[in-house]
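*Asks:* sequence first, then the predicted structure, then my questions.
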Amino acid sequence: MPRPSILNSIERKFILLVGDLLIISASLNLLINHAIDKEFVSTTLKVFVFAFGILVFLGLSYILDFYNLEKVAKRRYIVSLSIFIAAFYVFLVFIFAVFFFDVSFWRIPLLSFLLLTPIEVGLWRLFFGNMFRIIPTTKNVLYIYDKFSADSVKNETNAINGYDINTFYKVRLTYSIDHNTLVNKSFFLSAAEKIDTIIVNIKDYERLTKDLENMIVSSILNGKEVISYMSFYESTYEALPLTSHNESYYEILQLRNRKIRYLQTIFTFCINFVLSVFVGTIFLLVTPFVWFCNLFFNRGPLFYTQKRVGKYGKEFKIYKFRSMVVDAEKSGAKMASKNDMRVTPFGKVLRMFRIDEIPQIISVIKGNMQFIGPRPERKIFVDELNQITPFYNVRHIIKPGITGWAQVKFKYGENLDDSIKKLEYDLYYIKNRSITLDLRIIFKTITTVLFSRGV
């Protein structure tokens, strides 16, 4: 008996989004056509209030990670978060309508809009979470590999099963094309019965046996999912797997730097210009405050300068508000850690709200950095990392950034292993760089600063 079709995470998120939008659209219809006095209702009001409502809801949902399926599965958490986001959304829409259109309301429909919308969103998400406790949610995987991946099978199956996230995949069978010489009929029947997805991680596809090729083709024709390990990792973790010894060279070197993308260039220029003005103003305002506090709580130089490796491997000087003791590196170069004893009490406050990073605007204005890009690293660590992985210098084909994909997706790097892990995200960003991805980074950076996440 065939297994029921299992929805992947993208499909589940889409269903969740559609349900949310139906509720939000219905609530906006209640507000516009019933709560607002009809003499104030116009086409302009309808369009602007509806568009504003949708955009506010989607913006809040993205910033607060409203479509994280692991969070959706936690009943108490998702109900409270749903009510909070929906309540904030209706409040903002209400203020927008009053402030820009100066309308008056009918009380009962308005109260229905303000009170029922959060309750409806919370109930819908509670229903959604319970629905996928009944419907199968995890895909059973057949992992096919070769001798080049034999030493890293454990790491790669762990990645498929999920390191620190629920991938909704579970490796049930593994198959080596070097140690298993043929695919017998019983193995095929076992795989066909139990497996929903085949993940292939081999260097040379021409080495696949005819039996194995037939099995894969038959699986595709029977609705099974067949993907490469690189594709799985990139779509699931939004990073490139440096531990994979098969497709890495081919995938990583396809960095889309062969042609100029004019819209991306214009967007990057505009972002750098606008944020330079904004952050530059903040820099001028907070500098006297930081200088004054330094006199009492952090005696020593106001700024901390250091050479970092930038575009094409050229070194430049970076500026930060000093957050550590003056002789922090008297025993040699050392990466900062989460509970670094060298950080002063006032420095902890600076780091908590990312105030120490603000002087990097000087490097942006000088043209050595941009706002979005890989984090610039010191040459001594770059040289060490180049000995460990041949890909590290690839991150230097673009300017380093104050914020970036690795910064918002991974914790603060405390050692070389963390730096290699962050390299996976840097290479993903370089390969998939786009206006959409840059906007995601900006939103996630805002969330990081507002909620003081990371070091």
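*Replies:* That came through, no problem. Just so it is clear, the model here is predicted, and its values are computed rather than measured.
*Asks:* please make it C-alpha for all contacts and neighbour counts, starting now.
*Replies:* Fine.
*Asks:* next one: stretch 223-239 to chain centre, how far?
*Replies:* 16 Å (Cα atoms, centre = their mean, to the nearest Å).
*Asks:* quick one: the strands in the stretch 251-400 of the chain?
*Replies:* If DSSP state E, counting those that start in this stretch is used as the criterion, the strands of the stretch 251-400 of the chain fall at 303-309, 315-321, 370-372.
*Asks:* relative to residue 363, which of these is closest?
*Replies:* Among the strands of the stretch 251-400 of the chain, strand 315-321 comes nearest to residue 363, with 6.2 Å by Cα to Cα.
*Asks:* give me the helices and strands touching that closest one, please.
*Replies:* Where contact means 3 or more Cα pairs under 8 Å, 6 or more residues apart in numbering; DSSP states H and E, strand 315-321 is packed against strand 303-309, helix 361-365.
*Asks:* mind listing what's buried in the last one?
*Replies:* Within helix 361-365, the residues that qualify as buried are 361-364, counting by 16 or more other Cα atoms under 10 Å.
*Asks:* what residues does that helix touch?
*Replies:* 272, 276, 279-280, 317-319, 369-371 (Cα atoms under 8 Å, 6 or more residues apart in numbering).
*Asks:* dump the helices and strands packed on strand 315-321 into a markdown table; add distance to residue 206 as well.
*Replies:* Shown next, in a markdown table, are the helices and strands packed on strand 315-321 (distance: least, Cα to Cα, whole Å):
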| stretch | distance to residue 206 |
| --- | --- |
| strand 303-309 | 41 |
| helix 361-365 | 49 |
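*Asks:* okay, one more to line up with it:
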Amino acid sequence: MKRLILFGLDFAAFFTILFVTVSVRRLEIDGWTYFNNCKIFLFVFFLTSFVLWLFSFYDFKALRKRTISYKTLAIAWTACVLLSSSFFYFLSGYGLPLLTPKAILVAVLTLYFAYIYWVRRSYFNLNFVKVNLLLFGESKTLDELRRECKISRGFTVCEGGLVPQADTKYPYKNLDWVVFSSKLFKEHPQAWPVIVEKFIARGVYVDTDFNVYERLFRRVSRESIGDEMWLLRGIGARREDAMYNMLKRCMDFAAAVCLLPFCAVAGVFIYGMIKLIDKEEPLFTQKRTGLLGKTITLYKFRTIKSKGQESDKEQITRTGKYWRRFRLDEIPQLINVLKGDISLVGPRPIWTSEFEFLNQHIPNHAVRSVVKPGITGWAQLNFKAPITYVNFRHKTPEAFEPNAFDGAFTRFSYDVWYIQNRSFLLDLEIIIKTGIRMFIKDSHVA
């Protein structure tokens, strides 16, 4: 609903800016000219909105976590100008009448992007759009929730104590969510009548820390990963959708067939560069974990020197850093997609030895193999690539640092969220946004 309201405000602002620009250019208020321009600029607005969506300007989670950078705004503006100019050139090629759009396009988009920057920067400073949380109980997930809300903008967190009290007045007016520890009823069964009277009977939205964390941050909490019953309800209760599986396989096959001719040209160039500069065999295979723990053979371009492929000190080849930077080393995996080993979207397939190793140290880690792995996925889109844990397998448990597995936990938390919420539209969103993610360095991702 909030996205729809924001989209409506953007729509009104865009055509207000267009009206002002047309009036200033003609030095008069001409309703007929403005109307004709509106018909043409309607396409520009929807095109611009799509680009803004790609760059997460409608993603409240992203807007809460970081400020809008000038670089991102400039790239989005440039993309809109180029795409819109191409559209106008296409219209003029067919002899369609154009009034003044080519002359005012840059001015409208410049003013509109200035509005976007100002609104997105100031949006969460307004109290009425903040999410007000009232927390009860103690849990690791609540601690995570407090920490994330402190880092993010747009949240106000109030502490309610261990359990709600019958003689305490709570701030009902601006209360959006009452969050309870998942273990509260087990530890304090007498709290239920008070919760019913104080919150449920008043129509206040109540939920557990696991569910709220998942809905707010679109990943699961570290504590919930170890709760088998919660995983069972979230994953096991989901019915397998035959239509979704069919559409997903058709999309995988069609996309791979369409991309192969273009990727083949880039592949030949990369193959030659690796051969000439790195003096390595360009193509190599790796054993990865696929659907239901099955071992698959993954094809990649070489970016690591062959002698150090599975050593504790991996050495990147001279050209490897460039292929990795734009994920070009993964082009040969289109062959795996055609074979059906992997999908375009899914949890990243990890080395078989690493998968077995992490299963011993992360609760329920094997769950990530209940769906087919993918070239890209929800974790890759939202989290930087963690270290290669296969290098840990020779260490004793005493040698591990306290936070040694934080990266694996975070990646897994996004994978579990995807498994629970996967759909054709979500897959499509991930594929489209992956094109943007290719140009974002891991150091700029949380």
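*Replies:* Structure received. On a predicted model such as this, the values are computed, not experimentally measured, just so you know.
*Asks:* what's the TM-score here?
*Replies:* Superposed pair, TM-score by TM-score structural alignment, normalised by the length of the second structure: 0.79. Supporting alignment: 417 aligned residues with a Cα RMSD of 3.8 Å.
*Asks:* filter the contacts of helix 361-365 of the first structure down to the buried ones, PyMOL style.
*Replies:* Buried members of the contacts of helix 361-365 of the first structure, defined by 16+ other Cα under 10 Å, are picked up in PyMOL with:
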select buried, resi 272+276+279+280+318+319+369+370+371
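*Asks:* closest to residue 346 of the first structure among the contacts of helix 361-365 of the first structure?
*Replies:* residue 319 (17.7 Å).
*Asks:* residue in the first structure paired with residue 334 of the second structure?
*Replies:* Counting by TM-score structural alignment, residue 334 of the second structure corresponds to residue 361 in the first structure.
*Asks:* any idea how far its match is from residue 371 of the first structure?
*Replies:* 8 Å (Cα to Cα, to the nearest Å).
*Asks:* before we move on, what about residue 98 of the first structure?
*Replies:* Taking Cα to Cα as the measure, residue 98 of the first structure falls 36 Å from residue 371 of the first structure.
*Asks:* looking at the helices and strands packed on strand 315-321 of the first structure, which is nearest to residue 233 of the first structure?
*Replies:* Comparing these against residue 233 of the first structure with Cα to Cα, the closest turns out to be strand 303-309 (28.4 Å).
*Asks:* can you state the direction angle for that closest one and strand 315-321?
*Replies:* Using axes from the mean of the first three to the mean of the last three Cα atoms, to 10 degrees, the inter-axis angle of strand 303-309 of the first structure relative to strand 315-321 is 150 degrees.
*Asks:* which residues of the second structure does strand 303-309 of the first structure align to?
*Replies:* Taking TM-score structural alignment, strand 303-309 of the first structure hits residues 283-289 over in the second structure.
*Asks:* centre of the chain versus that stretch, how much separation?
*Replies:* So, by Cα atoms, centre = their mean, the centroid of stretch 283-289 of the second structure is 26 Å from its chain's centroid.
*Asks:* for stretch 335-342 of the second structure, same thing?
*Replies:* Relative to its chain's centre, stretch 335-342 of the second structure lies at 24 Å (Cα atoms, centre = their mean).
*Asks:* with stretch 413-427 of the first structure instead?
*Replies:* 15 Å.
*Asks:* same check on stretch 132-152 of the first structure?
*Replies:* Distance of stretch 132-152 of the first structure from its chain centroid, counting by Cα atoms, centre = their mean, is 23 Å.
*Asks:* kindly report the same for stretch 260-272 of the first structure.
*Replies:* Using Cα atoms, centre = their mean, the distance between the centre of stretch 260-272 of the first structure and that of its chain works out at 21 Å.
*Asks:* got the buried residues for that stretch?
*Replies:* 268, 271-272.
*Asks:* can you lay out those as a markdown table showing distance to residue 244 of the first structure?
*Replies:* Shown next, in a markdown table, are these (distance: Cα to Cα, whole Å):
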| residue | distance to residue 244 of the first structure |
| --- | --- |
| 268 | 32 |
| 271 | 35 |
| 272 | 35 |
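*Asks:* out of those residues, which is nearest to residue 127 of the first structure?
*Replies:* The nearest one, if we look at these relative to residue 127 of the first structure and count by Cα to Cα, is residue 271, at 40.6 Å.
*Asks:* what's the closest one aligned with over in the second structure?
*Replies:* Matched across to the second structure, residue 271 of the first structure falls on residue 251, judged by TM-score structural alignment.
*Asks:* which ones are touching that match?
*Replies:* Counting by Cα under 8 Å, 6+ apart, residue 251 of the second structure has no contacts.
*Asks:* tell me the spacing between it and residue 373 of the second structure.
*Replies:* From residue 251 of the second structure across to residue 373 of the second structure, the span is 15 Å (Cα to Cα).
*Asks:* same deal with residue 18 of the second structure?
*Replies:* Distance, residue 18 of the second structure to residue 373 of the second structure, using Cα to Cα: 46 Å.
*Asks:* and if you look at residue 340 of the second structure?
*Replies:* Remark: distance between residue 340 of the second structure and residue 373 of the second structure (Cα to Cα) = 10 Å.
*Asks:* ditto for residue 281 of the second structure
*Replies:* Separation of residue 281 of the second structure from residue 373 of the second structure (Cα to Cα) stands at 26 Å.
*Asks:* these two: which has the busier surroundings?
*Replies:* residue 373 (25 against 14; other Cα atoms under 10 Å).
*Asks:* so what corresponds to that one in the first structure?
*Replies:* Structural alignment (TM-score structural alignment) places residue 373 of the second structure against residue 400 in the first structure.
*Asks:* wait, isn't its match in contact with residue 375?
*Replies:* Yes. Residue 400 of the first structure is within contact range of residue 375, at 5.5 Å (criterion: Cα atoms under 8 Å).
*Asks:* next up, the contacts around residue 223 of the second structure.
*Replies:* 140-141.
*Asks:* in which helix or strand would I find it?
*Replies:* Assigned by DSSP states H and E, residue 223 of the second structure falls within helix 222-225.
*Asks:* that helix against the first structure, how far on average?
*Replies:* Helix 222-225 of the second structure, aligned to the first structure and superposed, deviates on average by 3.8 Å (mean Cα distance after the TM-score superposition for the first structure).
*Asks:* need the three-state assignment for the counterpart of residue 17 of the first structure in the second structure.
*Replies:* Under the alignment (TM-score structural alignment), residue 17 of the first structure pairs with residue 7 in the second structure. Three-state assignment for residue 7 of the second structure (DSSP: H, G, I helix; E, B strand; the rest coil): helix.
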